[in-house]
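Participant: Sequence below, structure please.
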Amino acid sequence: MAGRCGGRAPPQVRSALLPGEPRPGVTTWEPVTPETVAKEEWLRLVYTDETWMTQFDGRDIDWTDPKPISNATPTSSSTLPSLVVRMLEDLDVQDGMDVLEIGTGTGYSTALMCHRLGSENVTSIETDEGVARRAREALTASGHTPHLLVGDGRVGHPDGAPYDRLVATCGFRNIPPAWLEQVRPGGVILTTLRGWMRSLGLVKLIVTGDSASGWFSEDGPSFMIARQQDAPESLGMVPVPDDGTVRRAVRGPELLTSSGSAFMAQLAAPDARFFSMAVGGGPVSTFLLDSVADSFAVLAPTDGGWQVRQGGPRRLWDAVESAVATWEEYGSPNTTAFGVTVSRDQQAVWLGNPDGPQWALPS
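Facilitator: Predicted structure coming up:
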């Protein structure tokens, strides 16, 4: 991040913005607040380079009397400081620029941008009213008064456009068209693309009129997906044993969990999710289900390998194996070999260059 902020947060920013955190136990998150630990320990914990979970299942925590939380899914957090600073450095803001932030969260990154640019140049959108309220109170107490809005970040904020920079601190399955309209030509969009199986990574796009293009970074973060793009509650219909057609699988379900091949599987099957379970007392099989296209692939172990049973309009495992084979033909590169081009009508991830192999992002 260019200018007077440099690579450090203003003193005490994170401690002023964090209400506390439930720390994970074996099956339970235990709350940690300034009242439950000594001041020195609180500051040590706050300024440790870790992500803090601050909300579960979309429900507010009563930080005046927090209780342990069990069997819950994190839905809001304060990102580890080193990642916040890295993203702000990638954003490359300069004096006088206007920035739109998607995902206020605790307001930590919002405060850093206010410190760098001035509050009048920062607009931040948070989808959760309770999270937004706490961020507003904490930011105001810290002397920052950015434009804070509650709403769907995919829509942006046209009344404040055009923006020089847009940064998202939650993951998106695609680039919302409104962002292209609200970021001026030559401006930057910095966001994490992710799917329902895994994160694809951090991508930095340069806007050129009605389109934008750019590259993935290496070892991109895995932010929580934007709530408006979260996966359907139902995984889809589990196929009965005689559904679909069977063939010998070239590769097994390890493709879905190994780093590079899992990236390719997410591109090849953007609407799918997977799980493993034993069927009818037999061996464990892996189910790849696409509830959008109503398609499935089931991988079952055989002597010396795997067989796959597929059904529905999309042959999911065919697509996954083909994408992984293409990636291997190119030398199994890391994410920095992949780029993204988006327009109003089409969004695609490509390998090597925009004329290389492509995989469409979900609409």
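Participant: only C-alpha atoms for contact and neighbour calcs from this point on.
Facilitator: Fine.
Participant: need the contact list for Ala265.
Facilitator: Leu255, Leu256, Val320, Glu321, Ala323, Val324 (Cα atoms under 8 Å, 6 or more residues apart in numbering).
Participant: So the fourth one, which state does it fall into?
Facilitator: Taking DSSP: H, G, I helix; E, B strand; the rest coil as the rule, one finds Glu321 in the helix state.
Participant: Show me how far stretch 120-138 is from its chain's centre.
Facilitator: Chain-centre distance of stretch 120-138: 19 Å, with Cα atoms, centre = their mean, to the nearest Å.
Participant: which residues sit against it?
Facilitator: Stretch 120-138 has contacts (Cα under 8 Å, 6+ apart) with 16-17, 58, 60, 76, 96-107, 110, 113-114, 145-153, 156, 160.
Participant: and the end-to-end length of that stretch?
Facilitator: Distance across stretch 120-138, first residue to last, is 17 Å (Cα to Cα, to the nearest Å).
Participant: What of stretch 172-183?
Facilitator: End-to-end distance of stretch 172-183 (Cα to Cα): 17 Å.
Participant: Now that stretch: buried residues?
Facilitator: Judged by neighbour count using 16 or more other Cα atoms under 10 Å, the buried positions of stretch 172-183 are Phe172, Arg173, Asn174, Ile175, Pro176, Pro177, Trp179, Leu180, Glu181, Gln182, Val183.
Participant: that older thread, could you flag which of the contacts of stretch 120-138 are buried?
Facilitator: Neighbour-count burial (16+ other Cα under 10 Å) applied to these gives 16-17, 76, 98-107, 110, 113-114, 145-146, 148-153, 156.
Participant: before we move on, back to that, the buried residues of stretch 172-183 in strands, which ones?
Facilitator: Among the buried residues of stretch 172-183, DSSP state E puts Phe172, Val183 in strands.
Participant: Looking at the buried residues of stretch 172-183, which one is closest to Gln307?
Facilitator: Closest to Gln307 out of these is Arg173 (30.2 Å), distances taken as Cα to Cα.
Participant: Mind jotting down where the helices sit in the stretch 1-150 of the chain?
Facilitator: 13-17, 39-46, 81-91, 108-117, 129-141 (DSSP state H, counting those that start in this stretch).
Participant: Tabulate those (TSV), appending distance to Thr123.
Facilitator: As requested, the helices of the stretch 1-150 of the chain are exported to TSV (distance: least, Cα to Cα, whole Å):
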stretch	distance to Thr123
helix 13-17	17
helix 39-46	25
helix 81-91	15
helix 108-117	8
helix 129-141	12
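Participant: Now show me the structure for the sequence below, then we'll compare the two:
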Amino acid sequence: MTAELKTTSGELGVEWKPVFDAVPRSAFLPDLIWRHDLATGDVSAIDRRADPDGWWAAAGANTPLVTQWDDGRHEGRERGRVATISSSMPSLVSAMLADLDVRPGQRVLEIGTGTGWNAGLLAHRLGAGSVVSVDVDEGAVKAARGRLARLGLVAEVVHGDGFAGYGPGAPYDRMVVTCGVRTLPFAWVEQTRPGGVVLVPWGTHFSSTEATARLVVAEDGLSAQGTFTRPVTFMRLRSQRLAHASYDTYVTEESREAARISTTSRTHREVFAGTYDVNRFVLGLRVPDCTYLADRPREGRRPVWLYSLSDRSWACVVHRDERTELTVHQSGPRSLWDEVEAAYEWWTERGRPGFGRLGLTVDGGGQRAWLDEPEGPI
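Facilitator: As a prediction, the model looks like this:
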């Protein structure tokens, strides 16, 4: 486990090594898990009862593991429709603990118990009475309580909607969120002490690309702000999952006939890059109320769709490996591809800033992202 304690910002302190040794991820996994291949997006089922060696290898690997599909309604070995609980990569867990910078004597609220492993690590490090963890999934809460008890770890695990935080235990010195959010509730700031830290995976509806925002609560307790530390992608907070209309609702016969046709030389790789690249994150900041969907490449052809979440505007570009000039179809009040190209140019004109130059401020009036300083809103 020592290698997994290395993070992109250095090493998690040596005081954490005995914690990871005493609280192994394997103790928080069910018999049936699904290993997630980050390169392909594929998942494969591994059952400890049928393949103990494969299960232990997966439990010890630096890879995410899905432990629940479809909010617990899924049964069997086949993948479900939506992964709803997972065990994060150990390297990501250690990196987020490094960002959290929690110390003995401090109290932590975790939003999203999941398997209970992160709560277990924190409870071992901080001791009894220091960790509260909240999860909306009652089955996950019961399972996590049992796993913690078997290791003799004391943490208060609460069944409830983490969007509201957990007022009875406030104020906290640290708050760590293990699900992706699109709107950060001010209750999380209110329940954290001035000078305390809220660490949260944050993003837009544009794509699944998120980044962890390390927000420090102001001395007056009326706001929190900070920069983004690293790219991530988490399962969405259940109350903030995106449910937009279907393709047929957008792309009607009438809208196809009225579509505006233009061309572009921008390739998919150039504009959108990969899931963990800053491109998609910045596009989401500059093109609000829009979501991007890309079909899988087939024989050098990849359709890319943009759908507005504020009206029924849509755009489509079919990217082809052998072509440098591509046809763009746009329909509705918004010209979504034009907005994306303008956002991409804005980013390149400013030196292609990475996550460390981007930040977030949250106060009673809402949230706003910025570039380089809070006075430079995006």
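Participant: which of the contacts of Ala265 of structure 1 sit farthest apart?
Facilitator: Pairwise distances across the contacts of Ala265 of structure 1 (Cα to Cα) peak at 12.1 Å, for the pair Leu256 and Ala323.
Participant: how about the nearest residue to the counterpart of Pro68 of structure 1 in structure 2, chain neighbours excluded?
Facilitator: Mapped onto structure 2 by TM-score structural alignment, Pro68 of structure 1 lines up with Arg77. Sequence neighbours aside, Ala45 is the residue nearest to Arg77 of structure 2 in space, at 6.0 Å (criterion: Cα to Cα, 6 or more residues apart in numbering).
Participant: Would you reformat the buried residues of stretch 172-183 of structure 1 as a markdown table and include distance to Gly331 of structure 1?
Facilitator: Formatted as a markdown table, the buried residues of stretch 172-183 of structure 1 follow (distance: Cα to Cα, whole Å):
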| residue | distance to Gly331 of structure 1 |
| --- | --- |
| Phe172 | 28 |
| Arg173 | 26 |
| Asn174 | 26 |
| Ile175 | 28 |
| Pro176 | 32 |
| Pro177 | 33 |
| Trp179 | 34 |
| Leu180 | 33 |
| Glu181 | 37 |
| Gln182 | 38 |
| Val183 | 35 |
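Participant: closest to Ala278 of structure 1 among the buried residues of stretch 172-183 of structure 1?
Facilitator: Using Cα to Cα, Arg173 comes nearest to Ala278 of structure 1 of those, at 30.8 Å.
Participant: surely the closest one meets Arg227?
Facilitator: No - using Cα atoms under 8 Å as the test, Arg173 of structure 1 is too far from Arg227 to be in contact (11.0 Å).
Participant: Identify the contacts common to the two.
Facilitator: Here Arg173 of structure 1 and Arg227 share no contacting residue, scored by Cα under 8 Å, 6+ apart.
Participant: just to revisit the earlier point, what is the neighbour count of the aligned partner of the residue nearest to Arg77 of structure 2 in structure 1?
Facilitator: Under the alignment (TM-score structural alignment), Ala45 of structure 2 maps onto Glu30 of structure 1. Here the count is done by other Cα atoms under 10 Å, and Glu30 of structure 1 has 15 residues near it.
Participant: same check, this time on Arg77 of structure 2
Facilitator: 13.
Participant: With Thr302 of structure 1 instead?
Facilitator: Using other Cα under 10 Å, Thr302 of structure 1 has 12 other residues around it.
Participant: Now for Gly304 of structure 1, how many residues are close by?
Facilitator: Neighbourhood size, Gly304 of structure 1 [other Cα under 10 Å]: 5.
Participant: How much space separates it from Leu256 of structure 1?
Facilitator: Distance, Gly304 of structure 1 to Leu256 of structure 1, by Cα to Cα: 19 Å.
Participant: And Thr104 of structure 1, by the same measure?
Facilitator: The gap separating Thr104 of structure 1 from Leu256 of structure 1 is 32 Å, by Cα to Cα.
Participant: hang on, the earlier thing: the match of Ala45 of structure 2 and Arg44 of structure 1, how far apart?
Facilitator: Using Cα to Cα, Glu30 of structure 1 is found at 17 Å from Arg44 of structure 1.
Participant: what's the answer for Trp179 of structure 1, then?
Facilitator: Distance of Trp179 of structure 1 to Arg44 of structure 1, computed by Cα to Cα: 38 Å.
Participant: One more: Glu329 of structure 1?
Facilitator: Here Glu329 of structure 1 is placed at a distance of 48 Å from Arg44 of structure 1 (Cα to Cα).
Participant: again with Ala249 of structure 1
Facilitator: 51 Å.
Participant: Same check on Pro270 of structure 1?
Facilitator: On the measure of Cα to Cα, Pro270 of structure 1 and Arg44 of structure 1 end up 40 Å apart.
Participant: for Thr110 of structure 1, same thing?
Facilitator: Counting by Cα to Cα - Thr110 of structure 1 and Arg44 of structure 1 are separated by 22 Å.
Participant: just Thr326 of structure 1 next, same as before
Facilitator: Distance, Thr326 of structure 1 to Arg44 of structure 1, using Cα to Cα: 47 Å.
Participant: Among the helices of the stretch 1-150 of structure 1, pick out the one with the most neighbours on average.
Facilitator: Most buried of the helices of the stretch 1-150 of structure 1, by mean neighbour count (mean count of other Cα atoms under 10 Å): helix 108-117, with a mean of 23.
Participant: The residue mapped onto Glu257 of structure 2 from structure 1 is in what secondary structure piece?
Facilitator: By TM-score structural alignment, Glu257 of structure 2 lines up with Asp242 in structure 1. If you go by DSSP states H and E, Asp242 of structure 1 is not part of any helix or strand.
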